[in-house]
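> What follows is a predicted structure for the sequence shown.
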Amino acid sequence: MKSRTVLVALPLLLCAGLAHAAPEPPAGAHADHQAHHAAAVPVDADHVRWTPDAPLMAGMRRAHGALERLDRAQSPDREQVLRMAGAVDDAVADMFANCELPTEPDVALHGLLARLMAGAAALREDPADREALAPMHAALEDYPRLFDDPGFPGPASHHPAH
């Protein structure tokens, strides 16, 4: 179990370390930075989608539902945005605590979860930051490309809330 903890923590620590080591982007580069983090995960043409376990399927549906509710809100207020960020964080925490996947899909999943957590953290910092939704949408779009979850809903609407 100890080696699994190291495998789980390593990608997150590397991402955090790289984020802190990166130089501050020049003014006006925020949109480029967001686009970089929202970019789709490259998937080989011969990739056989991994089989998700029940906690993964439930957690990704919860994250998707929270983001979809926020996207559909006409004028979400600060509390709605913070509730959605909290719902995503709860779903991610449950997936970390309960998913049991082989190493390769587990590492890929952590990349998705890191983007969900980053978006939720950005929204907690600034609930009006609609650009924070981009990495979350991208993670939810990448999930069905990586995992064979036939019941997963289609992509969230991508209609920014006004």
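Sure, I can see it.
> From here on, just use CA atoms for contacts and neighbour counts.
Will do.
> where exactly do the helices run in this structure?
2-21, 30-38, 54-72, 78-98, 103-125, 133-146 (DSSP state H).
> Using JSON lines, lay out these together with mean neighbour count and distance to Pro155.
Output for the helices of the chain, formatted as JSON lines (neighbours: other C-alpha atoms under 10 Å; distance: least, C-alpha to C-alpha, whole Å):
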{"stretch": "helix 2-21", "mean neighbour count": "12", "distance to Pro155": "25"}
{"stretch": "helix 30-38", "mean neighbour count": "14", "distance to Pro155": "14"}
{"stretch": "helix 54-72", "mean neighbour count": "20", "distance to Pro155": "8"}
{"stretch": "helix 78-98", "mean neighbour count": "18", "distance to Pro155": "16"}
{"stretch": "helix 103-125", "mean neighbour count": "19", "distance to Pro155": "14"}
{"stretch": "helix 133-146", "mean neighbour count": "22", "distance to Pro155": "6"}
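> then this one, side by side with the first:
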Amino acid sequence: MITRTKLIVIALALLAGGGVAFYHLHGHGHSHEAGGGLQLNAGQKWEADQPLREGMERIREFVSAAKPTGSASDMQVLAKGIQQQVDYLIANCKLPPAADATLHVMIADLLEGADLVTKKNDPQRGIAVLRKALETYPKYFDHAGWPGFGNT
């Protein structure tokens, strides 16, 4: 059964050109039926594995450097960088199913932000969506040294 969250992630992935995201949702053995939303691991943060830490740090770098007043070309670079890192996260996914489902909610937000800065031509709102996803990430994943946005 496809849940509402899966449909949203699939739609956003397809809109952003995320063929790998579609493959991930339907082809590599993870079950995304574990709650369908943001959830903690029995009240604790999920452990972030190395690929998750690397991908999220790269996404953070892209978003930290982004300016809502950037050119259309700058927004294309931002969106492409987000998509590449989302594809990296999905291809290297090693999380338990419930952690994976939580990550996919954030991935949907990242893809929405990338879509807003390019196809919807709303960089201010898109960057805000991207930043919110990155501010949500450390609330659910234990990522030692996550700098947030105070250091940019």
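Perfect, I can see it now. Keep in mind that what you see is a predicted model, and the values were worked out from it rather than measured.
> care to give me the TM-score?
The TM-score (TM-score structural alignment, normalised by the length of the second structure) is 0.71; 127 aligned residues with a C-alpha RMSD of 3.1 Å.
> Out of the helices of the first structure, which is closest to Asp46 of the first structure?
Among these, the nearest to Asp46 of the first structure by C-alpha to C-alpha is helix 133-146 (11.4 Å).
> ok so, going back, with distance to Ala156 of the first structure added, can I get the helices of the first structure in TSV?
Listed next are the helices of the first structure as TSV, based on distance: least, C-alpha to C-alpha, whole Å:
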stretch	distance to Ala156 of the first structure
helix 2-21	25
helix 30-38	14
helix 54-72	5
helix 78-98	14
helix 103-125	13
helix 133-146	7
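> Which of those helices sits closest to Pro153 of the first structure?
helix 54-72 (7.5 Å).
> what separates the residue nearest the centre of the second structure from Ala72 of the second structure, distance-wise?
Taking C-alpha atoms, centre = their mean, the centroid of the second structure lies closest to Ile107, which sits 2.6 Å from it. Using C-alpha to C-alpha, to the nearest Å, one obtains 23 Å as the distance from Ile107 of the second structure to Ala72 of the second structure.
> residue contacts, the alignment partner in the first structure of the residue nearest to the centre of the second structure?
The equivalent of Ile107 of the second structure in the first structure is Leu113 (alignment by TM-score structural alignment). The neighbourhood of Leu113 of the first structure, defined by C-alpha atoms under 8 Å, 6 or more residues apart in numbering, consists of Val92, Ala139.
> ok, now how distant is Leu113 of the first structure from Val88 of the first structure?
Taking C-alpha to C-alpha as the measure, Leu113 of the first structure falls 10 Å from Val88 of the first structure.
> what lines up against Asn44 of the second structure once you look at the first structure?
Slight slip there: residue 44 of the second structure is Gln, not Asn. Under the pairing rule here (TM-score structural alignment), the equivalent of Gln44 of the second structure within the first structure is Val48.
> Can you tell me how far the nearest residue to that match once chain neighbours are set aside is from Asp77 of the first structure?
Distances taken as C-alpha to C-alpha, 6 or more residues apart in numbering place Leu146 nearest to Val48 of the first structure, at 7.9 Å, with adjacent residues excluded. According to C-alpha to C-alpha, Leu146 of the first structure and Asp77 of the first structure sit 33 Å apart.
> swap in His158 of the first structure?
Computed as C-alpha to C-alpha, the His158 of the first structure to Asp77 of the first structure distance reads 18 Å.
> and if you look at Val41 of the first structure?
31 Å.
> And the two? Which one has more around it.
Val41 (17 against 14; other C-alpha atoms under 10 Å).
> contacting residues for that one?
Val41 of the first structure makes contacts with Asp142, as judged by C-alpha under 8 Å, 6+ apart.
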